[in-house]
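J.: What follows is a predicted structure for the sequence shown.
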Amino acid sequence: MSSVGLLYVGAVLFVNGLMLIGLVPGKSAGILNFFVGGMQVLFPTVIILQADNNLPAIFAAAGLYLFGFTYLYVGILQFTGITGEGLGWFSLFVAACAVVIGILQFTMINDPVFGVIWFVWAILWFMFFLLLGLGKKSLTHATGWFTILISQPTATIPAFFLLVGKYETNAALAVLLAVLAVIALAAALFLGRNAVRTRDAAEAPGILQTV
């Protein structure tokens, strides 16, 4: 069941990234956030109710709420116009939890691939914190591009492998994923910096005319 939810996490991350770079309107993206956020709250609740005190199952389900609440929060913000500082600080909490879960994936669960995936999510949610919690608007496009670039390798692709019973995890795959994540982050920062420069160049004539 969590694998099904992970599949749609890839979709909502992709759309939210497009929203951040200005290609998808906020309310249009907000609808998908409600759908996926609702799924990411319903699924772990069902898993926990059926877990019969199975701690590994409960642990796996608990992390899903971090995403479910995030997406529902995004949907609410897009339709109400409420400012995003609260979501930004919640994202810091999500990032910290993602680091802990990532460490546990390496040390207790012996799944280095998802260990890396959780660390990548920690970086992404920390960028959400910088953007929304601290108001670092210059990171908008960089955050959007990083969201787009990591949406498929960390969610959709592993979800498909899990759903067809072909998922594998080992150190080599984890290193490969980590390298791809570093490249994605570098590319996102580069694209974000270019977007800021383009915006500043477009605004320059108006500033000069005003002066």
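T.: Noted; the coordinates are in hand. Residues are numbered from 1 along each chain as shown.
J.: Going by C-alpha atoms from here, please, whenever you check contacts or count neighbours.
T.: OK.
J.: Just the buried residues of whatever helix or strand residue 180 lives in, please?
T.: According to DSSP states H and E, residue 180 maps onto helix 171-210. For helix 171-210, burial by neighbour count (16 or more other CA atoms under 10 Å) applies to 174, 177-178, 181, 184-185, 187-189, 191-193, 195-196.
J.: could those be laid out in TSV, adding distance to residue 85?
T.: As requested, these are exported to TSV (distance: CA to CA, whole Å):
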residue	distance to residue 85
174	33
177	31
178	30
181	26
184	26
185	23
187	26
188	23
189	22
191	25
192	21
193	23
195	23
196	22
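J.: Between those, which sits nearest residue 47?
T.: Closest to residue 47 out of these is residue 174 (27.1 Å), distances taken as CA to CA.
J.: host element of the nearest residue to the closest one once chain neighbours are set aside?
T.: Nearest residue to residue 174, sequence neighbours excluded (CA to CA, 6 or more residues apart in numbering): residue 113, at 4.4 Å. In this assignment (DSSP H and E), residue 113 forms part of helix 112-128.
J.: what angle sits between that helix and helix 171-210?
T.: 20 degrees (axes from the mean of the first three to the mean of the last three CA atoms, to 10 degrees).
J.: Structure two is appended below for comparative analysis:
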Amino acid sequence: MLGIGLFFVGITLIINGWGSLLNIDHRSLALINLFTGSLSFIINVLYTIQGSYYEAGTGFLFAFTYLLVGIIYLFDLDMRIYGIYALFVAINTLPFAWISWQIEGDPIFALIWLIWGVLWFCGFLDAVIKVRFGKSIHYFAIACGIFTTWIPGIMMLTGIS
């Protein structure tokens, strides 16, 4: 199930990045965020039912990210609430990276957690602290979408990894 979630998170990051670069109305971008957030929510409810609480807990971070962004975009709400949430998630990526590396023995996924943490932290800096990254943050979101979620998602779906 993780592969499915990562696959759609990837395309959502790519769409959000390109959408911002192309100045697409956020209400239009809300749809993919709501679809991906809902899909991720359902996947993580299934993980919870199966008793896979670590997978569910970490996965709900993604579900709520995209549901929150989708609702903020749809209703033109204050983005600072996302920024505060993104800081919470960014902080949590540190122990998850450590768990991936030291407990699960997966240094690649540990690195991916850290990259996601940087992206979420940039969301905090942008929305709350008002650091202006210019277009670079959108290119970073696209790169994260391609290399940390979409490609790993495809690899998981096809059984390559």
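T.: Noted; the coordinates are in hand. Predicted model only: the values in this text are computed from it and were never measured.
J.: Got a TM-score for the pair?
T.: TM-score of the superposed chains, computed with TM-score structural alignment, normalised by the length of structure 2, equals 0.95; 161 aligned residues with a CA RMSD of 1.2 Å.
J.: picking that back up, residue range for the helix holding residue 113 of structure 1 in structure 2?
T.: The aligned range for helix 112-128 of structure 1 in structure 2 is 107-123, by TM-score structural alignment.
J.: so where do the helices sit in structure 1?
T.: 2-20, 26-50, 55-80, 85-107, 112-128, 140-151, 157-163, 171-210 (DSSP state H).
J.: Run the chain-centre distance for the longest one.
T.: Just to be clear, that refers to helix 171-210 of structure 1. In this view, helix 171-210 of structure 1 has its centroid 17 Å away from the chain centroid, taken as CA atoms, centre = their mean, to the nearest Å.
J.: rewinding a little: to what extent does the helix holding residue 113 of structure 1 diverge from structure 2 after superposition?
T.: Taken over the aligned residues, the distance from helix 112-128 of structure 1 to structure 2 averages 0.5 Å (mean CA distance after the TM-score superposition for structure 1).
J.: what's the angle between that helix and helix 140-151?
T.: Per the same axes, to 10 degrees, the angle that helix 112-128 of structure 1 makes with helix 140-151 is 160 degrees.
J.: rewinding a little: dump the helices of structure 1 to TSV, plus distance to residue 134 of structure 1.
T.: Below are the helices of structure 1 laid out as TSV (distance: least, CA to CA, whole Å):
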stretch	distance to residue 134 of structure 1
helix 2-20	16
helix 26-50	20
helix 55-80	17
helix 85-107	7
helix 112-128	9
helix 140-151	12
helix 157-163	32
helix 171-210	17
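J.: deepest of the ones you listed, which one?
T.: Compared across the helices of structure 1, helix 140-151 shows the largest average neighbour count, a mean of 26 (mean count of other CA atoms under 10 Å).
J.: now for that helix, which elements pack on it?
T.: Counting contacts by 3 or more CA pairs under 8 Å, 6 or more residues apart in numbering; DSSP states H and E, helix 140-151 of structure 1 is packed against helix 2-20, helix 112-128, helix 171-210.
J.: nearest to residue 157 of structure 1, of these?
T.: Set against residue 157 of structure 1 and scored by CA to CA, these come closest in helix 2-20, at 7.8 Å.
J.: what's the angle between the closest one and helix 55-80?
T.: If you take the same axes, to 10 degrees, helix 2-20 of structure 1 sits at 30 degrees to helix 55-80.
J.: what range in structure 2 does helix 2-20 of structure 1 sit on?
T.: Residues 2-20 of structure 2 are matched to helix 2-20 of structure 1 when aligned by TM-score structural alignment.
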